[in-house]
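In: Structure for the following, please:
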Amino acid sequence: MMSEQPAAVKLIGWFGSPYAHRAEVALRLKGVSYELIMEDLSNKSDLLLKHNPVHQKVPVLLHGDRPGICESLVIVEYVDEAFDGPSILPSDPLARAAARFWASFMDTEFRESMWMALWADGEAQAAGAMETKAKLTLIEGQLTEGKRFFGGDTIGYLDIALSGIAHWIGVFEEIAGVRLLTEEEHPTLCRWAKEYTGDETVRECLPDKDRVVAALAPRKELYVSIAKALTGHK
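Out: A predicted model of the protein is given here:
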C-alpha cells in the first residue's frame, strides 16, 4: 500500500514584500518544502485574484486543494499549527497573547506613525518621527536581556512579525532620506536586527536590500501622496 503524499505547498509572493518574507521564514523554520510563485503586482494573476479576492494582495498560501490562506500573520499561525517542526508561537498562553499583541501593534499603530515619519513633511513629519522613535523604544523593551531574539534564543513569532524593522525600515530610510532606527537611540533593537538578518534560515529568503530599494524607489511619489492624504484626515 502506497503511503499518502503530503499536500503540495505553494506561496504567492513578491520578492520585495516584507509580508511574503514572514510566510517564507515560517515555512523554512518548519522545514516545509514549497513552491514560490512570484506575482507581478502591476498585472495581478488570476491565481492571486481567485485565492485573495478581498484584498488582492500577497502573500497567499496554497496548501493542497484547500482555499487560499491570506494575511501574513494568519499564514504564520497556520504554518505553525499545520506542520511538524519547532514551534513558532510561544507555548505559554500569556507569552502567546503578548506576542500577538505586539505583532498587531507593529501592523497598526507603528506602521501608521512610521509612514508619516518617512513620507510626510513639516510638523506632520516631525511628529511622526517622534512618535515612531517612542514606539521603537516600547518594542525594544520587549527584548529580554541576554536573549538573542524576542522569544528567546531561537527565532519565533514576534521576531517574524517585526522583521520589517530588521530589514525593510532601512530600505525606506534610504529612499526617504530619513533616519529612524539608530544604534545611539536603540542599541538593543539594532543588535537584534543584526542577529535576525544574519540567521542562516532568514538569509535564505531575505531579499537583497539594493534590489528592494531599486524596486520601491519609483513609488516614492505615491507614498508621499498617501501621507498627504493621511495628514488631511487628522
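
In: alpha carbons only for contacts and neighbour counts from here, please
Out: OK.

In: any idea how far the longest helix seen in the chain is from the chain center?
Out: Criterion DSSP state H: the longest helix present in the chain is helix 122-140. Distance, stretch centre to chain centre, for helix 122-140: 19 Å (Cα atoms, centre = their mean, to the nearest Å).

In: and it, which residues are buried?
Out: Using 16 or more other Cα atoms under 10 Å as the test for burial, helix 122-140 gives 124-125, 128-129, 131-133, 135-137, 139-140.

In: So which of those is the closest to residue 88?
Out: Distance to residue 88, by Cα to Cα, is smallest for residue 139 among those, at 18.9 Å.

In: burial of the nearest residue to the closest one once chain neighbours are set aside, as a residue count?
Out: Nearest residue to residue 139, sequence neighbours excluded (Cα to Cα, 6 or more residues apart in numbering): residue 102, at 7.6 Å. Neighbours of residue 102 under the rule other Cα atoms under 10 Å: 19.

In: isn't residue 102 right next to residue 159, touching?
Out: No - with contact defined as Cα atoms under 8 Å, residue 102 does not count as touching residue 159 (10.3 Å).

In: to compare against the first, here's another:
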Amino acid sequence: MAEENKVRLHGMWVSPFVRLVKLALEIKGIEYEYVEEDLKNKSLVLLNYNPIHKKVPVLVVNGKPLVESLIILEYIDETWKNGPRFLPEDPYKRAQIRFWCSFIHKQVFETMMLVLKSDGEAQAKVSERLSTLEEEIKNIFPEGIQVIDQKNVGLLDLVIVSTFGYYKAQEEYFGLKLIDPEKTPLLFSWLSALLELPVVKESLLPHEKVVGFLKLMREAALKSTSD
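Out: Prediction:
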C-alpha cells in the first residue's frame, strides 16, 4: 500500500456525486489532487479513464481509475481503514445501506432532475419517494437517529448530505418543497445534523452560486425539449 497516497479526483464543481467522493476523502483524511473537468469539452484524460460513461467522478489511485461514486466510496472504505467505516460489518445491514443509497441515487435524485424539464408530475413523484424514504428511516434506525459526528459518519449519511445538501437552493429556484420538517421530520432532522458537521460546512458552495447554476440547467433542459 506504499503508493496508495497518489490519489487524484476528476470532477465537476457542482456534481453531487463528486461532492460525495470529496467528502469521503476528506473525512478519511486522504490527501488528493483535484482536477476540475469541463463536461462540455471533455478532456482526453477523462475519456481515457471513463470511456463507457464519460462522466465524473473518476478517482485515480496510483494510476488506476475507478468510476461510479458508490463503487468509489466502497473502495475508499476497504482501502483506507483509518477514520470511520462507511459500511457496517453485518452483511444484512450492509445490504440494506447499499439498497437505500441506490434508491436515493436512482429513484429520488433522478426524479429531482426531471423537475428541470417539467413541473407537476415530476414534483409529485419526488414527494412520493421522499415519503417512502421517511417511512423507511424508522426501519433503518429503529432506535432513532443517533448523534452524528465525523467519527461515525456512514455511507448513507454521505449520500443524504451530498444529494440534499443544497435543498434550500433547489426549493428557492424550483418552488418545490423538498425537505419539509412537517412532512419528513426524520429526514429533516437527519440532514440538519449532517449540515452542522464542520467538514460538511467547509465543503458547501455559496447559495447564490448554486441557484445560478440551477437556472442555467433549467434553461438548457427546457431548450432541449423544445428543439
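
In: re the thing from before, alignment lookup: the residue nearest to residue 139 of structure 1 to structure 2.
Out: Correspondence of residue 102 of structure 1 to structure 2, assessed by TM-score structural alignment: residue 100.

In: quick one: that match from residue 14 of structure 2, how far?
Out: 23 Å (Cα to Cα, to the nearest Å).

In: do the same with residue 106 of structure 2
Out: Taking Cα to Cα, one finds residue 106 of structure 2 at 18 Å from residue 14 of structure 2.

In: angle of the helix or strand that contains residue 190 of structure 1 against helix 122-140?
Out: Assigned by DSSP states H and E, residue 190 of structure 1 belongs to helix 187-198. Interaxial angle of helix 187-198 of structure 1 relative to helix 122-140 (axes from the mean of the first three to the mean of the last three Cα atoms, to 10 degrees): 80 degrees.

In: need the next SSE after helix 187-198 of structure 1, C-terminal direction.
Out: helix 200-203.

In: for that following helix, which positions count as buried?
Out: Quick answer for helix 200-203 of structure 1 (16+ other Cα under 10 Å): 201-202.

In: Which parts of structure 1 are helices?
Out: 18-29, 46-51, 72-82, 93-105, 111-119, 122-140, 157-161, 163, 169-176, 187-198, 200-203, 209-216, 220-232.

In: that older thread, more neighbours, residue 106 and residue 14 of structure 2?
Out: residue 14 (14 against 11).

In: Tell me the residue in structure 1 aligned with the more buried one.
Out: Aligned partner of residue 14 of structure 2 by TM-score structural alignment: residue 16.

In: thinking its match is in contact with residue 207, fair?
Out: Yes - using Cα under 8 Å, residue 16 of structure 1 makes contact with residue 207 at a distance of 6.3 Å.

In: Please work out how many residues are found near the nearest residue to residue 101 of structure 2 once chain neighbours are set aside.
Out: Excluding its sequence neighbours, the residue lying closest to residue 101 of structure 2 (Cα to Cα, 6+ apart) is residue 156, at 5.9 Å. Residues contacting residue 156 of structure 2 under the criterion other Cα under 10 Å number 19.

In: What lines up with residue 156 of structure 2 in structure 1?
Out: Under TM-score structural alignment, residue 156 of structure 2 pairs with residue 158 in structure 1.

In: Touching, that match and residue 103? I think so.
Out: Yes - if you go by Cα under 8 Å, residue 158 of structure 1 and residue 103 touch, sitting 6.2 Å apart.

In: Spatially central residue in structure 2, please.
Out: By Cα atoms, centre = their mean, structure 2 has its centre lying nearest to residue 162, at 3.3 Å.

In: List the contacts of it.
Out: Taking Cα atoms under 8 Å, 6 or more residues apart in numbering, we find residue 162 of structure 2 in contact with 16-17, 19-20.

In: Among those, which one is most surrounded by other residues?
Out: Result: residue 19 is most packed of those (other Cα under 10 Å), 25 neighbours.

In: If we ignore the residues flanking it in sequence, what's nearest it?
Out: In space, residue 19 of structure 2 is closest to residue 162, 6.0 Å off (Cα to Cα, 6+ apart).

In: Against residue 69 of structure 2, how distant is that neighbour?
Out: Taking Cα to Cα, one finds residue 162 of structure 2 at 11 Å from residue 69 of structure 2.

In: what residues do the two have in common as contacts?
Out: 17, 20.

In: before we move on, the earlier item: ok, of the contacts of residue 162 of structure 2, which one's closest to residue 218 of structure 2?
Out: residue 16 (16.7 Å).

In: Whichever residue in structure 1 pairs up with residue 25 of structure 2 and residue 87 of structure 1, how far apart?
Out: When structure 1 is aligned by TM-score structural alignment, residue 25 of structure 2 is paired with residue 27. From residue 27 of structure 1 across to residue 87 of structure 1, the span is 11 Å (Cα to Cα).

In: If you count surrounding residues, which of the two has more?
Out: residue 27 (21 against 18).

In: on that earlier part again, check the spacing between the residue nearest to residue 139 of structure 1 and residue 68 of structure 1 real quick.
Out: 26 Å.
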